[in-house]
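Q: build the 3D model from these lines:
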Amino acid sequence: MSDTNRQDDWQAAVLGELTGNGPAAADVRTPPGGPAATPVRTAAPAGSTDPGPGPGAPQGVGFPGVPESVPVRGGEGGGRDRHGETAGRRVLRSLRGALGGSAARAVAVESGLAARVQQPVTTGRHIVVTSIRGGSGKTTVTALLSRTYNHLRHDPVLTLEADAALGTLPVRLGVESLRWTCADLARIVRPSMQLTDVTGYLVPLPDGGWLLPGSQGRIGAQVDVAAYRTVTVALRRYFGVTVVDCETLPGEVARTALDTAHARVLTTPATAEGLDSTHAVLDWLATLPVPVLPRTVVVLAVQSPHPAVDLARAGERLAATGAGVVVLPYDRHLASGGPVRTALLGEGTRLAAVRLAAEALQRAVALPAAGGAR
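A: Sure, this is the predicted structure:
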């Protein structure tokens, strides 16, 4: 990174606020041996039963009170075997593809979107997914984005959970156990760490990439603003794209995440009430001093086979605000809960996921974040 880009780096200002030492103190490239590289501790105190860093954790970096690995609850059963589309719909689509060029056109469209998802980034991009109410498909959309970026991109991708303690992101991503959390890592992350050190504290995902959970599923263990800022500042240099499953608005972490994100994804159910609430939020965003609507994508999540709203008209109204709009169609596999399995998604859902990933990354790369990131 050039000196100019380093000066424009939004993390420098954020971490400077946390340390009280100004932007210079936030340079995440502090050489090993500097003050920030001092480990928390390298040995347990006399008489302590602390076993030290767990398996896969970096050597030389200690942590008081190493957390135990706990199994993820809620992943049993669910949408494992149910396909997103009915058998009849799949057969009909196959026949149409055999009789015409629709299949070739679909492949061409998806290939063009995939090329946009694979575009290079000069610095790590943060894409924050949030909503204004629960049950809007926020975590499902995060899981879809995570799988899409991990599948199509060639650089490391991080998925970060900044939601309440009982979030379902680990379940949706097919994770079996959790250990280190965002709050844990915020206390031990150091500028001298390499990518291999950092990933020792992360959860490897079945289809590639890593997850940093917000908790181990215990009530009260939530991510606060200080932990969120510390982790996102420190980890940005390791990952080309970070997808954040954020708490719902107007939570404090959600506001902080939206303010510092390169792109924002706002999920809403495709209902009359959901659309009204979304328009209210977009009107509020339009009044902010720094324009954020051009960096926002609204996901209209269809939650029934027969939506009660005109999706085309709703999309046009939302797009008139300057935000992007992607319709996520009803999918039986997603509606079943459990781990999201790409092979079981409907064709329309897969295409919508790639379109959303391309749209969000394009806005994250083409435009600076509200916090001044480049």
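
Q: from now on I want contacts and neighbour counts done on CA atoms only, so please keep to that.
A: OK.

Q: so for stretch 181-191, what gets flagged as buried?
A: 181-186, 188-191 (16 or more other Cα atoms under 10 Å).

Q: please apply the same query to stretch 272-285.
A: In stretch 272-285, counting by 16+ other Cα under 10 Å, buried: 274-275, 277-278, 282, 285.

Q: and the furthest pair within those?
A: Pairwise distances across the buried residues of stretch 272-285 peak at 16.5 Å for Gly274 and Leu285 (criterion: Cα to Cα).

Q: next up, for comparison:
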Amino acid sequence: MAEDFEAYRGSVTSTGNDEEPTRQPADVPHEADDRGAGEDHRSLVEDERLTRLLGGERPSEEAARRLADATALVGDEPAARPRRRRAWRRSRRAQQARLDAAERDARALVERILSPFDGARRVAVASTKGGVGKTTVTVLLGHTLASLRDDRVVALDANPDAGTLAHRIERESSANAVDLLDLVGSVRDYYDLRHFTSQAASRLEVIAAPEDPRDTRGITRSDMHELLDRLSLDYTLLLADCGTGVTTAATRAIVEAVDQLVIVTAPRVDSVHSVTYMLRWLEGAGFGDLVADAVVVVNGLREDTGVDVEALMGHFAPIVRTVVAVPWDCDLARGGTTDLGYLRASTRHAIAQLAAAVADGFAAPQRQGPGS
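A: Predicted structure coming up:
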């Protein structure tokens, strides 16, 4: 009933009608978007998505010319030589070819990220140690999928130890996962669920973890299955930001119920050993299918650490489906709210590669967990 959710209404905008929150543009069901109404419209949508992925305006012809001139000026050839018309044309053609190749690569990434699927998909993001960037990877993956795809995307903070996922976006709701669990039987539809979520500009929605240390209620295995099943009725993509390890009841329930695993590790020997142990443990516990289809994220790579990236990625390559390297980014190191637009282009590109790798897994049939 609507009165059950009154305490969590918070800053969810109301129309004056207490039955539903206002349908902001991001809240309107996508069936009403009239997507696919013509090739021109589809092209505009794809161009908008590509611009988001590239992180800005596509270079104009004049910008490309200036960039080509600047490249020639600081390149191996003497600065005077590119002034010759023929050399300038060659430089411009080469620069345009690089721009065209970058755009083709970006479009290919977008096409992979937009891979279709039936039903709903659940993805667990896990790690064996704290401080490796698991929550950061969760929110960046969620931002990318939500901003490019037409699906409703929700990220659930399933960390039992004061998870911080909700602090990575602007908070709209004071509710948390336990509050939702208490009232899950009264939830009728998506608009009831919106009282328990906070939504970022990317359209990603987040459900917070409990933060009151006096609240000693834990989420059991059956509780977690109930939450995941209810959320999957109204969200086609669900990301679960797990606690460290896989032995707690809640995390074990998530592993049982998800379609894919994303495992985050730091580029350190101890972290790599711990993740290898986790993967072997999962194989021995009957989750070999998840391990074989998993994506390992090597997060926070820095050029000055002397880490052999190829060897590190090669270590995991025979065990999992894909390994993605994400560079260190000062805007992520500080924590707090996260926005793709403030990241370095190389970081955005790496997260897009991660989103594409996850979307590649959508081709597999939906995995049948205990609650299915």
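
Q: TM-score for these two?
A: For this chain pair, the superposition-based TM-score is 0.71 by TM-score structural alignment, normalised by the length of structure 2; 300 aligned residues with a Cα RMSD of 3.3 Å.

Q: among the buried residues of stretch 272-285 of structure 1, which lie within helices?
A: 274-275, 277-278, 282, 285 (DSSP state H).

Q: ranges for the helices of the stretch 151-300 of structure 2?
A: 177-183, 190-193, 221-231, 249-257, 269-284, 288-292 (DSSP state H, counting those that start in this stretch).

Q: columns distance to Arg112 of structure 2 on top of those helices, output as a markdown table?
A: Converted to a markdown table, the helices of the stretch 151-300 of structure 2 look like this (distance: least, Cα to Cα, whole Å):
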| stretch | distance to Arg112 of structure 2 |
| --- | --- |
| helix 177-183 | 31 |
| helix 190-193 | 27 |
| helix 221-231 | 25 |
| helix 249-257 | 24 |
| helix 269-284 | 26 |
| helix 288-292 | 20 |
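
Q: any idea what Glu161 of structure 1 aligns with in structure 2?
A: In structure 2, the residue matched to Glu161 of structure 1 (TM-score structural alignment) is Asp157.

Q: counting contacts, what elements does the longest helix anywhere in structure 1 pack onto?
A: In terms of residue count, the longest helix belonging to structure 1 (DSSP H) is helix 347-366. Counting by 3 or more Cα pairs under 8 Å, 6 or more residues apart in numbering; DSSP states H and E, the packing neighbours recorded for helix 347-366 of structure 1 are helix 102-117, strand 125-131, helix 138-152, strand 263-269, strand 296-301, strand 324-328.

Q: how about these, which one is nearest Thr256 of structure 1?
A: Closest to Thr256 of structure 1 of those, according to Cα to Cα: strand 125-131, at 10.4 Å.

Q: which residue is the nearest non-sequential neighbour of Lys138 of structure 1?
A: Thr267 (5.7 Å; Cα to Cα, 6 or more residues apart in numbering).

Q: touching, that neighbour and Gly135? I think so.
A: No: applying Cα atoms under 8 Å as the test, Thr267 of structure 1 and Gly135 come out as separate, 9.6 Å apart.

Q: neighbour count: those two, which is higher?
A: Ranked by neighbour count (other Cα atoms under 10 Å), Thr267 of structure 1 and Gly135 place Thr267 first, with 32 against 14.

Q: which position in structure 2 pairs with that one?
A: By TM-score structural alignment, Thr267 of structure 1 lines up with Val264.
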